[in-house]
Structures are given as structure tokens and as C-alpha cells.
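Peer 1: Return atomic coordinates for the entry below.
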Amino acid sequence: MTPPPLSTRTLWRWTFPLVCLGLALEVALTCTNLPLFEVLHRLFSCLPPLLWTHWTALGDSALVPLLLFPWWRRRPDLLWAALLAALLAFLFSHGLKHWIDAPRPPAVLTVTVIGPRLLHGSFPSGHTTAIFTLIALLIHGLPLRTPGTRWALILVGSAVAASRIALGVHWPLDVLVGAAGGWLCALAGLAWAQRWTWGTTRGRWLPLLVLVALAAFALFRKSEGLPGVFWSEKALVLTMLILGWRAGLHAPPPPAKTLD
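Peer 2: Sure, this is the predicted structure:
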């Protein structure tokens, strides 16, 4: 019997994380993590540091969830899935960081670092995990049907991942595993939200409360040490709060929608 062909949705769901994990395995087996970092870091240094600090700010775990504010009224199911996915991504990223405690590039090489000179907890990249958790949630949770929009989001995530190498604080292996891990955490969060719907009924207030708390934290926290992004981050927070307010004001909640 001929097996049924893979659907486009299935390919979109699994190809990206499998490619990232395959590349990570190739880098690990060929011991090219360090030389590949040196080549990429040198190449990325041709672009202005301010560009890289702004890209890396998009992967900040306190800022990434705020990009979901425009959907809090229309898609409480998406926010609930995002909360569950964020929990899984946090356990994945920080669990491996503390367990493996891999040295970062500045602890091994003489390298130019933009921003804080971090030395430990390299694997995996938390910023890359966070941004690809959001991207996979948008692609599969909204869901996004237009390939061009999907590829644009993946390019944004890739720029955030590249910025971690450009800043000199992560290895290529860190960002490849972080990207795959974030994507898979999003898929797991979407599946979990379909089975446990408390966050879309009696617990519907919880994801919104978490977003508001994160917005307050991001708005009033001090500088994280990345040059040139302090006021840009505040502007992003205020923009998302305004969009969320407008969404609540002008968008009555539609009938319950099933996650993809």
C-alpha cells in the first residue's frame, strides 16, 4: 500500500525543527562549532552593533510575549497556548543551561562582545528559544496560511538568532538547538491547550494578567546593558499596550476557535 503523501501543514510543522536539529548534529559531530562561530562573528561584525542589539532585544523573554497583546480579546485560546508553551520553553532553556553550564565564547576565545560579557550558561540560546516559540505559535496557532508571511517570520527569528552570535555571547550550536526547541515547545503548548481548556474558560484572565505583569516589568526595569535599545524597548512596550487596549475596545470576542 502506498503511504499517504505528507500534507503541506505537516511539512510546515516538522521540517524547520528537524532541519535545525540536523544542522546542530552536523556541527557537533564535525567539531565545527568554534571555527563556525569565528567565521560568522567576523562576518556579522561588518554590520553596525546597534542593528544587532535591536535584533537581539526582540528575543528578550520579557518582551516577546507582549507581541501577542493584539490577540488577547479575539484569541484567548492562543494566549493560553502561549502561556503553556512559554512554561515549557523556560524549563527547556533554563533547565539545559543549568544542567550543562556550557562556557560562552568570551570564556574560551578573545572575542569582541557587544553588551554584557557573559561567560557561562551558553547552551541553548534563550533569546532564540523565545523568539521561535512565538513564531511557531503564530504560524500554527493563528494559523498563518500565506507562505510569504511564514518565511518573513522565520527570517525575523533567524536575525535574532544571528544577533546572539554577532554579540559574541552564543555558539552556532546554541542557536540551532534553541530555534528547534522553541518551535517544538510551541507545538507542545498548542497541543496541551487543546486538551486542557481551563485557560480559555474560568482561567481566561490568567494569560492577560501575565501579559500585563510582563509589560509593567519591561516598562519599569533598568537597562539590561545592551547599548542603544533602552528607549526602543520602552516604545515597543507602550505600542503593544496601546494595540492591546484598542483590541479590547473595538473587537468583541468571537465564538470559540479551535487551535490548528
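Peer 1: C-alpha from now on. contacts and neighbour counts both.
Peer 2: Will do.
Peer 1: which residues in the stretch 51-200 of the chain form strands?
Peer 2: Counting by DSSP state E, counting those that start in this stretch, the stretch 51-200 of the chain has no strands at all.
Peer 1: Correct me if wrong: D174 contacts H127.
Peer 2: No. If you go by CA atoms under 8 Å, D174 and H127 don't touch, sitting 10.2 Å apart.
Peer 1: I'd like the distance from G228 to A57, if you could.
Peer 2: Noted for G228: a distance of 10 Å to A57, by CA to CA, to the nearest Å.
Peer 1: Have a look at those two and say which one is more surrounded.
Peer 2: Each of G228 and A57 has its neighbours counted (other CA atoms under 10 Å); A57 has more, 21 against 14.
Peer 1: Chain neighbours aside, what residue packs nearest to D101?
Peer 2: Of all residues not flanking D101 in the chain, G121 sits nearest, at 4.5 Å (CA to CA, 6 or more residues apart in numbering).
Peer 1: run this one through as well so I can compare:
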Amino acid sequence: MRYKAQSRQLTGYGFQILLLALFVVHILTLNDATNLSLFNLINGIGTQLPAWLVSAITDLGNGTTLGAIVLCYLIKRPELTLRVVVAAILSLLMVPLIKDYFASPRPAVILEYLNIIGETRHVNSFPSGHTATAFLFAVTVFLVSKCNKIKLGLISVAALIGVSRIMVGAHWPADVVMGAIVGALCAYGALLLTPLVRFSDKYRLFSYLALLAVLLLCELDKGIDADAFWQVIMFRWIWFSVCTGLIWQFWKRSHGVTNLAC
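Peer 2: Model prediction:
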């Protein structure tokens, strides 16, 4: 018990340090000159990388793509399912409200020359929804993981997704940092509101199938993006396939189905 209390305390300190660092960076990006300089620097780096690679990285923050990745993780860590759902709901409420309130113009509206990969957007720049989604998942795991390498890895990937939003010309640095803050706060809010819950195999299977169905419907409803690279679409459907395979394996285990060939 004492070890668990110390572990939770250290995790709390880690989250506080992360949040403090994000707020410090956000304060720096509130300066228009700094915000613009960082955008030009990072957006310029995007021109040096393959466009499909940058697009694939930024797609990891896409709701359906990241949703499939998260679902794969939840099959292995089912006790986090309710917490992730609550965090996602909080994000779905907060991000659009903040976007509509500020109604900030995208870089394509302000700048004459910039590198744009994918769809050109013009409104509701602040905050970055992709970054919020990425940090929501990263911080959710960060708050329960005991492995520092996993924590650092997830935060690094989430940060890379945020940086990619600047590379593709969709967001300012200030948008990305605030997206990270919103995602982190949603994850922490879910921690306070939702305990770790273990469901029966029946409810686990139902929740996995329901979440997968929602993701697939959202993906199919969007249709084929004419600006999307084939590599991005392929990676996205690979994740859907992996997710489906893991659910199938879970169903077989929960029903005692074994491979007859063995």
C-alpha cells in the first residue's frame, strides 16, 4: 500500500511537471512574433520530409485512426475503457466550444507562403483537435503506467503529432500547445471522475464491438478523402484490421474456442 501511494504521488508530480511545461511553452507562443517564428521554422522542416510521411504522422491524431489504436490498447487494458470514453466525451465537448469561441484563423488565411499538406482549412484554428486527442490518450496511459519509458514514449509521439499539425500548415504553435493542455486536462478529469472498472467478458465484447462499429461508421461516413495519400489510407485500415483481429482473438478466448489444428 505504501509503495502504491508513493507511485501515485510520483505520477502526480510527473503530470504536474508536464502540465507546467506545457503552460510555459504556451505563454511563450502567446507572443505573435515567437508564434510566427516557430511556425515558419517547423513548417519549413515539413518541406524537407516526404509529404506522405508527415501526413501519416498527423493522421495518428485523427479521431478514427487513433480510436482504432486506442481500442487495440483497451483490449489489453480493459479496466481503462470507461476512463478513456469519459476523457473522449470531455474532449468532444471542450474542443469545439473553445474553437467556436475564439474562431481563430488558420495559417493559410494569414500567410501568403506556407507549406500545406492535405486539405486547406481556414477557420477554427485554436486549439488543435488532433493534438488534444493525441495527448488525451497519452496522458491517460501516463497517469496509470509505472514505466517511465512508456510515459516518455507516449508523450513524445503525442508531441510529434502536434508538431506535424504545424508541418502540414493546419495550425499555429499556440494551437498545438493549447490542444495538448486540453487533452491532458481531459485525461486528468476522467481520472478524477472515473475509477478503474473491470467488466465481464460479455460486456467487454459488447463494448469493443460497439466502439469498433462507431469508428467504422465515422470512417465510412467521411468517404474517400481526395487529398489523402494512399499510404495514409492503408495504415488506417491496417489498424482497423489489427483491431478486428484482436477482438476476434478475445472472443475465441472468452468462449473457450481453440485451434483444432493444434
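Peer 1: per the alignment, the residue nearest to D101 of the first structure corresponds to what in the second structure?
Peer 2: Mapped onto the second structure by TM-score structural alignment, G121 of the first structure lines up with N124.
Peer 1: One more: L96 of the first structure?
Peer 2: The pairwise alignment with the second structure assigns L96 of the first structure to I98, based on TM-score structural alignment.
Peer 1: is it true that A186 of the first structure touches F90?
Peer 2: No. A186 of the first structure lies out of contact with F90 (CA under 8 Å); the separation is 11.6 Å.
Peer 1: quick one: which of the two has more around it?
Peer 2: Shown here are A186 of the first structure and F90; by other CA under 10 Å, A186 has more neighbours (32 against 18).
Peer 1: ok, the more buried one - contacts?
Peer 2: Going by CA atoms under 8 Å, 6 or more residues apart in numbering, A186 of the first structure touches 81-82, 85-86, 89, 133-134, 136-137.
Peer 1: Which of these fall in helices?
Peer 2: Secondary structure from DSSP state H places 81-82, 85-86, 89, 133-134, 136-137 of the contacts of A186 of the first structure in helices.
Peer 1: Arrange those in TSV, one row each, with neighbour count and distance to I114 of the first structure as further columns.
Peer 2: As requested, these are arranged in TSV below (neighbours: other CA atoms under 10 Å; distance: CA to CA, whole Å):
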residue	neighbour count	distance to I114 of the first structure
A81	28	34
A82	26	30
A85	28	30
A86	22	27
A89	26	25
T133	30	25
L134	25	25
A136	27	28
L137	30	30
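Peer 1: wait, which of those residues is closest to R221 of the first structure?
Peer 2: Taking CA to CA as the measure, R221 of the first structure sits nearest to A86 out of these, at 20.6 Å.
Peer 1: Surely the closest one and T133 touch.
Peer 2: Yes. Taking CA under 8 Å as the definition, A86 of the first structure is a contact partner of T133 at 7.4 Å.
Peer 1: what touches both of these two?
Peer 2: Contact with both A86 of the first structure and T133 is made by residues 185-186, according to CA under 8 Å, 6+ apart.
Peer 1: Quick one: residues contacting the residue positioned nearest the centre of the second structure.
Peer 2: Centroid check for the second structure by CA atoms, centre = their mean gives A134 as the closest residue, at 1.9 Å. By CA under 8 Å, 6+ apart, A134 of the second structure lies in contact with 60-61, 66, 158, 161-162, 180, 183.
Peer 1: Now do the same for it: its match in the first structure.
Peer 2: When the first structure is aligned by TM-score structural alignment, A134 of the second structure is paired with I131.
Peer 1: how far away is the match of G121 of the first structure from F23 of the second structure?
Peer 2: 21 Å.
Peer 1: I'd like to know how far P127 of the second structure sits from P105 of the second structure.
Peer 2: Noted for P127 of the second structure: a distance of 11 Å to P105 of the second structure, by CA to CA.
Peer 1: oh sorry, the question was meant for S254 of the second structure
Peer 2: Distance check for S254 of the second structure against P105 of the second structure: by CA to CA, it reads 50 Å.
Peer 1: N35 of the second structure sits in which helix or strand?
Peer 2: Under the criterion DSSP states H and E, the helix or strand holding N35 of the second structure is helix 32-46.
Peer 1: mean shift of that helix relative to the first structure?
Peer 2: Here the mean offset of helix 32-46 of the second structure against the first structure after fitting is 2.0 Å, by mean CA distance after the TM-score superposition for the first structure.
Peer 1: Tell me which other helices or strands that helix touches.
Peer 2: helix 2-29, helix 148-167, helix 173-193 (3 or more CA pairs under 8 Å, 6 or more residues apart in numbering; DSSP states H and E).
Peer 1: Check the offset of that helix from the chain's centre.
Peer 2: Taking CA atoms, centre = their mean, to the nearest Å, the mean C-alpha location of helix 32-46 of the second structure is offset from the chain mean by 22 Å.
Peer 1: same question, stretch 4-19 of the second structure
Peer 2: Put simply, stretch 4-19 of the second structure sits 21 Å off its chain's centre (CA atoms, centre = their mean).
Peer 1: residues near the closest residue to F126 of the second structure other than its chain neighbours, how many?
Peer 2: Using CA to CA, 6+ apart and skipping the chain neighbours, the partner closest in space to F126 of the second structure is D175 (4.7 Å). By other CA under 10 Å, 29 other residues sit near D175 of the second structure.
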